[in-house]
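# structural data only, the sequence is not supplied:
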């Protein structure tokens, strides 16, 4: 018997603009969309890639919680960083927040769609039975 998909929203204007969900739950899997480190209520960005990474992971953690999952359930991380000089700072935040679970990771240096964004993080999680 398959379970109905659950769609989770964070209140980001980008979700409404592009018609996507922050996360989609499909059975035991949780797919979290690329998430930038922006305060979605004010539109403000923290100054550094490190701070933006923390905020992005906070948003991801909230979406996972709504899906009855946690950062400990993350099995795959994709990270997009426009400035190669920020990769170390972003990686250190990922290690602090996800490192004990050691998910698979891909980091790409590439421009981002949102002006002011210094990082975008996407995760896939598998909920514990």
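Arrived safely, thanks for sending. Since the model is a prediction, treat every value here as computed from it, not as a measurement.
# CA atoms for contacts and neighbours, from now on please.
Fine.
# hmm, residue 55 is touching residue 44, no?
No - in this structure, residue 55 is not within contact of residue 44 by C-alpha atoms under 8 Å, at 11.0 Å.
# which one of the two has more residues nearby?
The residue with more neighbours, out of residue 55 and residue 44, is residue 55; 19 against 12, by other C-alpha atoms under 10 Å.
# near residue 13, how many other residues are there?
For residue 13, the count of nearby residues is 12 (other C-alpha under 10 Å).
# put this beside the first:
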């Protein structure tokens, strides 16, 4: 079994501060960390718009997957954390814009808060790219 690991970094201060990677590929599995709508300067994209935040998050996830030599089509699972479950429809529709045809397993869970009060959604993704 191949035990090699590939780490994908977004090179934000948070990765070294907390001790994580944007994504990790281990064999045929790629795990993308919880991702928020925070740009490279630390600004929140789509401050009051859960759908816009979701779209931006999914762009970040797509970029991380591509750096790990895979694509959105390989995603088998997403986990969506929201601060207001009443936003489920807007977030779900934005998720479906990307994953509607792919159809990964998913969960959407309301949480008390995220790391910043401007953040409305955080998403994790898992991809399976088959045998090496």
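Good, I have the coordinates. On a predicted model such as this, the values are computed, not experimentally measured, just so you know.
# related to what we said a few turns ago, common neighbours of residue 55 and residue 44 of structure 1, please.
When contacts are counted by C-alpha atoms under 8 Å, 6 or more residues apart in numbering, residue 55 of structure 1 and residue 44 are jointly contacted by residue 38.
# show me the contacts for residue 5 of structure 1.
24-27.
# try 6 Å this time
25-26 (C-alpha atoms under 6 Å, 6 or more residues apart in numbering).
# now do the SS call for residue 94 of structure 1.
Secondary structure, DSSP: H, G, I helix; E, B strand; the rest coil: residue 94 of structure 1 is helix.
# what helix or strand is the closest residue to it other than its chain neighbours on?
Sequence neighbours aside, residue 53 is the residue nearest to residue 94 of structure 1 in space, at 7.9 Å (criterion: C-alpha to C-alpha, 6 or more residues apart in numbering). Per DSSP states H and E, residue 53 of structure 1 falls inside helix 49-66.
# packing partners of that helix?
Helix 49-66 of structure 1 is packed against no helix or strand, with contacts defined by 3 or more C-alpha pairs under 6 Å, 6 or more residues apart in numbering; DSSP states H and E.
# hmm, 8 Å instead?
The contact analysis (3 or more C-alpha pairs under 8 Å, 6 or more residues apart in numbering; DSSP states H and E) places helix 49-66 of structure 1 against strand 29-36, helix 87-98, strand 120-126.
# neighbours around the residue nearest to residue 94 of structure 1, how many?
Counted with other C-alpha under 10 Å, residues neighbouring residue 53 of structure 1 total 28.
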